[in-house]
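1. only the shape, not the letters, is given here:
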């Protein structure tokens, strides 16, 4: 039997927590987000569950690096792009790509996809180009604005790649690990198995490092659920190698497998 995770299942599971229920009601009833809500609520997670470690190896040896030769310090100075979010969360976009392509894309495959697919173009490429033009109007050189946008999208691509890699490794070990863009973007649940939620992040005091800088952590969003959720965190040190995706190591994967099997 093919495993499928629907948005309805995600809502039923996570809105048992009062904060999550309030977040869902606010998000789903916002008329300005109706196009996003309709898309995400119709999303079915399926193809990602069929990925194997071999599939991920193909992606991890890709020749093209998502961040290219972009200098992060310069890219971060383009203020409107550094903190830019399109209407569709990046998680929405990348999950849509995987489910439509039937595989996890390399960076270049993802770029080709959102140029050629009408839905993906509307979700990401068109608003990204508008944001680049807005930066140019603010006085930034177009080349710099383009670099900043590549830095922004490329970093989210690698974040998504970490989550898919972790999911695949957990499932290949027999753990019933699951994902859905609604759970990820709205409830901050990167991966879950039964009632244990896994969070994966790279240490960064500007965003999330332990308790410092965390924005609406999943533990806060899912507090008060009955029965309660439990949580497991995979925290990666800052990346040292630019040419490789920054992924959980074997020890972290083994620990997560043991935790989820016991949960």
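-> Happy to help now that I have it. Since we're looking at a predicted model, the values are computed, not measured. Numbers count the residues shown, from 1 in each chain.

2. make it CA atoms for all contacts and neighbour counts henceforth
-> Will do.

3. look up how far residue 88 lies from residue 35.
-> 9 Å (Cα to Cα, to the nearest Å).

4. those two: which is more packed in?
-> residue 88 (20 against 11; other Cα atoms under 10 Å).

5. how about the contacts made by the more buried one?
-> 36, 123-124 (Cα atoms under 8 Å, 6 or more residues apart in numbering).

6. and residue 232, which of the three is it?
-> strand (DSSP: H, G, I helix; E, B strand; the rest coil).

7. let me know whether it touches residue 199 as I believe.
-> Yes. Residue 232 sits in contact with residue 199 when judged by Cα atoms under 8 Å, with a separation of 6.4 Å.

8. who has more neighbours, those two?
-> residue 199 (20 against 17).

9. which SSE is that one in?
-> strand 196-202 (DSSP states H and E).

10. got the contact list for that strand?
-> With Cα under 8 Å, 6+ apart as the test, strand 196-202 has contacts from 159, 162-163, 188-192, 208-209, 218, 229-239, 260, 263.

11. and the comparison structure, right after this:
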């Protein structure tokens, strides 16, 4: 039988932590009904059938510049467009990417995903139309249309590569025989990139602005899930800042071996 992860499994697993339960109830009451309805009806299936070969095929390449999600955008210039730098649509980016993955039946290359955003009615409403509205708003604020478009490509493109990194880690760990699961509700709401039984996996790149140990603005999964009964064990996958623009920034094999050991109950990992 194919593995399926549903939202009710996510709720029952993580809402045994008081902080997660409070966050879930607040999310139900404050987010748009269409967002809540979609996320609670989402099933994760396709993710569990992916192979590393599926992911290698979509890695950016200098030979395929149209499949690089950041294109030729100058990041330093894109990041100063304030209204887009920290913009989030009503549907979290992980909601949109998980929807695309399940609907398209595989992990899409950037060019295919971009077409999907335009042509699929649900994806269009989730991300394409809201992003166009924000681009127009930023252009009217004085940034100009091209600068606003570049800022939006930088914003969405970086989330695409973050999602690729998370999916790669899940698939890589599952090839080791570990029953690692994932779901957009766990990711967006509880900051859980994956889990294996009661072990919680968090994947992030060192960045003092967002997260580096206890520093930064990104909420800490260990705080959100503390006091759970039974308790969770936390397994971080921490990557150094990216050093090459035209390559996907993925966990290296040495770091993931340490994660495998931690998920199997050995000592806590030393990440690379």
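-> Sure thing, it's come through. Keep in mind it's a predicted model, so treat the numbers as computed, not measured.

12. what's the TM-score here?
-> With the length set by TM-score structural alignment, normalised by the length of structure 1, the two chains reach a TM-score of 0.98; 262 aligned residues with a Cα RMSD of 1.0 Å.

13. now the contacts of residue 88 of structure 1 as JSON lines including neighbour count, distance to residue 141 of structure 1 and secondary structure?
-> Converted to JSON lines, the contacts of residue 88 of structure 1 look like this (neighbours: other Cα atoms under 10 Å; distance: Cα to Cα, whole Å; DSSP: H, G, I helix; E, B strand; the rest coil):
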{"residue": "36", "neighbour count": "18", "distance to residue 141 of structure 1": "32", "secondary structure": "helix"}
{"residue": "123", "neighbour count": "21", "distance to residue 141 of structure 1": "25", "secondary structure": "helix"}
{"residue": "124", "neighbour count": "22", "distance to residue 141 of structure 1": "21", "secondary structure": "helix"}
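
14. I'd like these as JSON lines, with distance to residue 115 of structure 1 appended.
-> What follows is the contacts of residue 88 of structure 1, written out as JSON lines (distance: Cα to Cα, whole Å):
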{"residue": "36", "distance to residue 115 of structure 1": "19"}
{"residue": "123", "distance to residue 115 of structure 1": "11"}
{"residue": "124", "distance to residue 115 of structure 1": "9"}
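
15. for the residues you listed, which ones persist in structure 2?
-> With both residues aligned by TM-score structural alignment, their matches' Cα atoms under 8 Å, the contacts of these that structure 2 also has are 36, 123-124.

16. between those, which is nearest residue 77 of structure 1?
-> Of all those, residue 77 of structure 1 sits closest to residue 124, with 21.2 Å by Cα to Cα.

17. so who does the corresponding residue of structure 2 for the closest one touch?
-> Matched by TM-score structural alignment, residue 124 of structure 1 corresponds to residue 127 in structure 2. Applying Cα under 8 Å, 6+ apart to residue 127 of structure 2 gives the contacts 89, 91, 96, 117.

18. now do 7 Å
-> Counting by Cα atoms under 7 Å, 6 or more residues apart in numbering, residue 127 of structure 2 makes contact with 89, 117.

19. can you show me the strands along the stretch 101-250 of structure 1?
-> Applying DSSP state E, counting those that start in this stretch to the stretch 101-250 of structure 1 gives strands spanning 191-193, 196-202, 230-236.

20. could you dump the ones you listed to JSON lines with distance to residue 7 of structure 1?
-> Below are the strands of the stretch 101-250 of structure 1 laid out as JSON lines (distance: least, Cα to Cα, whole Å):
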{"stretch": "strand 191-193", "distance to residue 7 of structure 1": "14"}
{"stretch": "strand 196-202", "distance to residue 7 of structure 1": "17"}
{"stretch": "strand 230-236", "distance to residue 7 of structure 1": "21"}
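
21. nearest to residue 138 of structure 1, of those?
-> strand 196-202 (31.2 Å).

22. the closest one vs structure 2, average offset?
-> Superposing on structure 2 and averaging over aligned pairs (mean Cα distance after the TM-score superposition for structure 1), strand 196-202 of structure 1 comes out at 0.7 Å.

23. where in structure 2 does that strand fall?
-> Strand 196-202 of structure 1 corresponds to residues 199-205 in structure 2, going by TM-score structural alignment.

24. for residue 245 of structure 2, grab the count of nearby residues.
-> A count of nearby residues for residue 245 of structure 2, using other Cα under 10 Å, gives 12.

25. also residue 197 of structure 1?
-> Other residues close to residue 197 of structure 1 by other Cα under 10 Å number 22.

26. and it, how far is that from residue 213 of structure 1?
-> 20 Å.

27. residue 101 of structure 1 too?
-> 35 Å.

28. ditto for residue 15 of structure 1
-> 25 Å.

29. look at the two and report which has more neighbours.
-> residue 15 (19 against 13).
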